[in-house]
Structures are given as structure tokens and as C-alpha cells.
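[1] Could you look at this predicted model? Sequence included:
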Amino acid sequence: MHLMTMMELVKPKWYERLLVMLVQGIFFNSYFVCYVVSLRLAHRIVGYLEEEAVHSYTEFLKDIDDGKIVIAIDYWRLPKDATLKDVVTVIRADEAHHRDVNHFASDIRNKGKGIERSSSSNWLS
């Protein structure tokens, strides 16, 4: 949803959208192979990607504070008068959570523990 929101705000051209889809396809397949080979490495990679996303959104928020970005509509059920800053703040929080979960998942794999795959809300073992 983060990518879709940002693409809607940026309004990329058709060839830019195609490039995003190609990169996603390459990443998906590479990540799948990595995940099969090493869960720990896969989660660590996602943790670092999310860490970079947190940094990028922090820089984006600075641009908003400096008046470089306009108001946007929100997906995350913020008030109707929510600004783009509110949206980016929520996205950044999501990315920080994803970063932490993936670093944690990599750490527990390193300690010889696993992730339980069940429908229960307690999915980490």
C-alpha cells in the first residue's frame, strides 16, 4: 500500500510504472530464492530495506516541514483534513514496524528458533 500511495501522489509515467513492476518482479523472485535458502538472511535484507525506507520518509517529512510538499488525501483513516505529512508519518511508522519485525525474525532464526506459521495471533515462537 505504501508504494501504491506514493505512486498515486507522484503520478509516474507509463514507462516509470513499467520499471517499478519489473524491479518488483526481479526482487520478488530473488527474495523467494533467498527466503528458501536462508530465512535469517531474507528477514535481515527486508529489515535493512525498511530501515532505508524510514530514513527516506524522514527526509521526505523534512521537505514537507520546509513547505516543499502539498496536502494529500489519506488512506489510513486519518481525519478528512489530514495533510501529506500525516500520511508520510503513518507510512514511516509502518516501515519502522516492518523493520523491527524483520530484524527480530532474523535474530530469532540466528538463535535457532523459528516462526510459527499458524492462524493464531501469537505467530512468533
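    That came through fine.

[2] contacts and neighbour counts: CA atoms only from here.
    Noted.

[3] tell me, what residue is most central in the chain?
    residue 95 (4.5 Å; Cα atoms, centre = their mean).

[4] Not counting its neighbours along the chain, what's nearest that residue?
    residue 50 (5.4 Å; Cα to Cα, 6 or more residues apart in numbering).

[5] Now do the same for that neighbour: helix, strand or coil?
    When classified by DSSP: H, G, I helix; E, B strand; the rest coil, residue 50 comes out as helix.

[6] residues near it, how many?
    22 (other Cα atoms under 10 Å).

[7] alright, now check it against this:
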Amino acid sequence: MSYVRLVFDTATLWKFGLINKEKILNRAIFLETIAAMPGMVAAIIQHFRSLRNMTRDRGMLNMFLKEVNNERMHLLTFIRMKEPGTVFCAAVIRAKFGFGRFFLAAYMINPAWCHRFVGYVEEEACHTYTRILREMEDVPRGSELARWKDKDAPKIARGMVYDEMKAVRADEAEHRDFNHAMSGLPDNAINPLYDPGEKMDVMLKKYVEDMMEKEANKHGENCSCLRRCYCFR
């Protein structure tokens, strides 16, 4: 993991010179572009596994897609702040092509290891955004970074740029914990955050309550009396 961090720091010039707006956006855009891939790979494999085995996905698919969409929204926010150039886009495409092939093959072999790896990557992302926030807090008043942090974030986000960075860091921390938790679950486990059976029970209960409510209103009876009559809870 330290080697991956070293390569990424070198590619984004993170360790060279002062941290400024340009470096922050380059690093954030590159990071969020790559970070949106693991969840989609997991979702695709889960989808085809469900079709192949003719079984339910146990609530995993929606969870992976939710993570992917969250990372995508981070990316859309940052590219509203800076339009990537041709060279930068080419570098991102090459990185995605290489990492995508590696992660797809690895996930087909050992999903638990991949989730653990992504958990460590998200931990590094938390360190990155913590460093960005610290730089914004300690920067001299009147500098470019100081003026930028107090600007309004793009309309796709909320608050100022500084607030957006804090929100992104919180999301990355959630993704870190989620992937570490996923690495410890067996293949046939139900999503602990989204149990389809439990959700179905809630939906059925609400349906029965609504039907009884309509029946009570139709006959002019008190709904609570009808519930007691049917011993419904």
C-alpha cells in the first residue's frame, strides 16, 4: 500500500512544492475517478452471479451502486471546479484501464481481499482530504487557497469549498468502514445494512395496516378496535 501511495504522490506532484488549488483538484479528480471503479466492478459481478445462479443478491447490489454513485458525485463536483485537459484525461484513462483490468481479475478470484484493499485505499483518501483541510485552515489570509476555500461550491454540492471537502472526507470514511466490513462477510451473507427479508416484512405490515384502515373507514368503525379484533401488531 505504501508503494501505491508513493506512485500516486509522485504522479500528482503532491510531495513537491506547496499545496495549492491546482494540485488539490488534480489529485481529487484523479482519486475520485479511480475510486468509482471498485464498487461498479463488485456490482457487475454480483449482478451476473445473481442471474447465473438464479438467486437474489441479498441486498448487496444496491449497496455497491450507492457507493459508486456517491464517488461519481464527488467527481462531478470537482470537475465543475476545473475542466481537465487532454493530457490529464489521457493519464486518467490509462490508469483506469490498468487498474480496472487488475481489479476485475482480482475480484473474480478473491472478493474479500479486494474489499480489504479498497478499505485501505479509502483510508489513504481520508488522509488526503485531512491534509487538504489542514492546508486550508493554516494557509495565510489573502492567499489563493484562502480565497478559494471560502468560495461557494458548485451547485451540485452545498456550502463553500471548505464544507464540501469536509463532506467528501466523511463519505470516504464511510466507504472505508463499509469495505473493511465487507471483507469479513462470507459469500452468502445478507447485507447487514439492507436486509431484503426485513424490508419485505415492513412493506407487508404497512400494506395490511393500510387495508385495515380502509376497511375501518368504509364501515365507519374505529381502526384501533379493528386492530384489536384481528390481534394485529
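    Right, received. Where do you want to start? Note that the structure is predicted; figures quoted are calculated from it, not measured.

[8] now the residue nearest to residue 95 of the first structure: how far from residue 34 of the first structure?
    Shown here: residue 50 of the first structure relative to residue 34 of the first structure, a distance of 17 Å by Cα to Cα, to the nearest Å.

[9] where do the helices sit along the first structure?
    2-10, 14-37, 39-65, 84-110 (DSSP state H).

[10] Distance-wise, check the counterpart of residue 26 of the first structure in the second structure relative to residue 37 of the second structure.
    Taking TM-score structural alignment, the alignment pairs residue 26 of the first structure with residue 98 from the second structure. Distance, residue 98 of the second structure to residue 37 of the second structure, by Cα to Cα: 12 Å.

[11] neighbour-wise, which of the two wins?
    Neighbour totals were compared for residue 98 of the second structure and residue 37, and residue 37 leads with 19 against 11 (other Cα under 10 Å).

[12] Confirm for me that that one is in contact with residue 100.
    Yes. The criterion here is Cα atoms under 8 Å, and residue 37 of the second structure meets it with residue 100 at 7.0 Å.

[13] Which one, of the helices of the first structure, ends up nearest to residue 76 of the first structure?
    Nearest to residue 76 of the first structure, of all the helices of the first structure, is helix 84-110, at 7.5 Å by Cα to Cα.

[14] what helices or strands is the closest one leaning on?
    Applying 3 or more Cα pairs under 8 Å, 6 or more residues apart in numbering; DSSP states H and E, we find helix 84-110 of the first structure packed against helix 39-65.

[15] mean shift of the helix it packs on relative to the second structure?
    Superposing on the second structure and averaging over aligned pairs (mean Cα distance after the TM-score superposition for the first structure), helix 39-65 of the first structure comes out at 0.6 Å.

[16] Can you check which part of the second structure that helix sits on?
    With TM-score structural alignment as the criterion, helix 39-65 of the first structure aligns to 111-137.

[17] Now that stretch: buried residues?
    By neighbour count on 16 or more other Cα atoms under 10 Å, the buried set for stretch 111-137 of the second structure is 111-126, 128-129, 132-133, 135-136.

[18] Kindly list the longest helix within the second structure.
    Max-length helix for the second structure by DSSP H is helix 21-53.

[19] follow-up on the earlier one: and the residue nearest to residue 95 of the first structure, what is it in contact with?
    Listed by Cα atoms under 8 Å, 6 or more residues apart in numbering, the contact set of residue 50 of the first structure reads 95, 96, 98, 99.
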